[in-house]
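**Student:** got a sequence here, can you build the structure:
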Amino acid sequence: MEQKLQELHEAIVEENLEAFKQKLNDVPKILNKIKVGCYIHTPLHVAAYHGHLEFVKEILEKSPGLVEVLDWRRWSPLHLASAQGHLEIVQALVSENPDMCTAIDGDARTPLHLAAMKGKKEVLDKLFEESLSSPHELMNAKDVAGNTILHLAVRNKELTVCQ
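**Tutor:** Next up, the predicted model:
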């Protein structure tokens, strides 16, 4: 099973949608397997990180609950897509579960914190728009060091997100 999961991940990274779909057909329950080595890691995390929208859609169609799975850093697929600036993937993930906008990682950072740190203004705007929390709550959410979204944007010299 580990080999099949590795092949599935490779198909995502290589953007081979046909091989990916074939693996899903060969082993229909493969998306239920989320542990890789000693880390929790899902195909949805891989697709979200690499910005492969078609793979994200395919995975969400077959296993929508993966949107809530956290990896070893406690990052959801939405954390990864937000940090990478993959707007369409952020939209797909938030559509599946808007509560993930406020999911906190091991440093108490939300996907908004990561988008702000990386200067991903469009992603940040989308997260604010789609979140079920109030903008006031989102702006005042602090990580373990007491940093808000604004603090992290300034600290990382990503001032465009402050506009």
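
**Student:** from here on, contacts and neighbour counts on C-alpha atoms
**Tutor:** OK.

**Student:** for the chain, just list every one of the helices.
**Tutor:** Per DSSP state H, the chain carries helices over the ranges 2-13, 17-26, 43-50, 53-62, 77-84, 87-96, 111-117, 121-130, 135-140, 149-155.

**Student:** from the chain's centroid, how far away is the third one?
**Tutor:** With C-alpha atoms, centre = their mean, to the nearest Å as the basis, the distance from the averaged C-alpha position of helix 43-50 to the chain average is 7 Å.

**Student:** go on, the last one?
**Tutor:** When C-alpha coordinates are averaged (C-alpha atoms, centre = their mean), helix 149-155 and its chain have centres 20 Å apart.

**Student:** the shortest one too?
**Tutor:** Mean C-alpha position of helix 135-140 versus that of the full chain (C-alpha atoms, centre = their mean) differs by 20 Å.

**Student:** would you do the same for the sequence below? I want to compare the two.
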Amino acid sequence: MDERMVEAAQTGDINLLYELILNDPYVLDRIDPVPFSHTPLHVAASAGHIEFMMEMIKLKPTFARKLNQAGFSAMHLALQNDRTQAVLRLLRFSFPSLGGWLIRSRHESAQRWEEELLSWADIDGNTVLHIAAIRNRPPVVVEVLLGHLPRA
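**Tutor:** As a prediction, this is how the structure comes out:
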């Protein structure tokens, strides 16, 4: 990922993001095909830059379902870095948006992605629910996660 894009995501600078897009309209498209990549969404979630996260999800909803090279989603990173508000925002707006995007795009695996999104495990086998419980996150985070998980 471009060094300036990392800077934009780390600082939450949406103006810089759009400056980079203006200079290179394909800057985000080059990240998207990489199967395991640390996206600007991952960086912003780690830093807790909520508005930047929401802008990134609006521009590239596929980033919300990407795992980085270590097997972490943006949600995992937000939880690990004590970014409770970022976690709640991802749960309330990005995952329904991603599910809606999958359905609207008539993606053949839309239902499976919607059901499995929160069940993904990191390299240690922990889902975001496990991480929230292990790290003793506020009960509201655990409740929201439980409410979004598919019933088995």
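
**Student:** including mean neighbour count, could the helices of the first structure go into JSON lines?
**Tutor:** Listed next are the helices of the first structure as JSON lines, based on neighbours: other C-alpha atoms under 10 Å:
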{"stretch": "helix 2-13", "mean neighbour count": "17"}
{"stretch": "helix 17-26", "mean neighbour count": "15"}
{"stretch": "helix 43-50", "mean neighbour count": "24"}
{"stretch": "helix 53-62", "mean neighbour count": "18"}
{"stretch": "helix 77-84", "mean neighbour count": "27"}
{"stretch": "helix 87-96", "mean neighbour count": "20"}
{"stretch": "helix 111-117", "mean neighbour count": "27"}
{"stretch": "helix 121-130", "mean neighbour count": "19"}
{"stretch": "helix 135-140", "mean neighbour count": "13"}
{"stretch": "helix 149-155", "mean neighbour count": "19"}
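
**Student:** distance to residue 33 of the first structure for those - can I get that in JSON lines?
**Tutor:** Converted to JSON lines, the helices of the first structure look like this (distance: least, C-alpha to C-alpha, whole Å):
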{"stretch": "helix 2-13", "distance to residue 33 of the first structure": "8"}
{"stretch": "helix 17-26", "distance to residue 33 of the first structure": "12"}
{"stretch": "helix 43-50", "distance to residue 33 of the first structure": "9"}
{"stretch": "helix 53-62", "distance to residue 33 of the first structure": "13"}
{"stretch": "helix 77-84", "distance to residue 33 of the first structure": "16"}
{"stretch": "helix 87-96", "distance to residue 33 of the first structure": "20"}
{"stretch": "helix 111-117", "distance to residue 33 of the first structure": "24"}
{"stretch": "helix 121-130", "distance to residue 33 of the first structure": "29"}
{"stretch": "helix 135-140", "distance to residue 33 of the first structure": "33"}
{"stretch": "helix 149-155", "distance to residue 33 of the first structure": "34"}
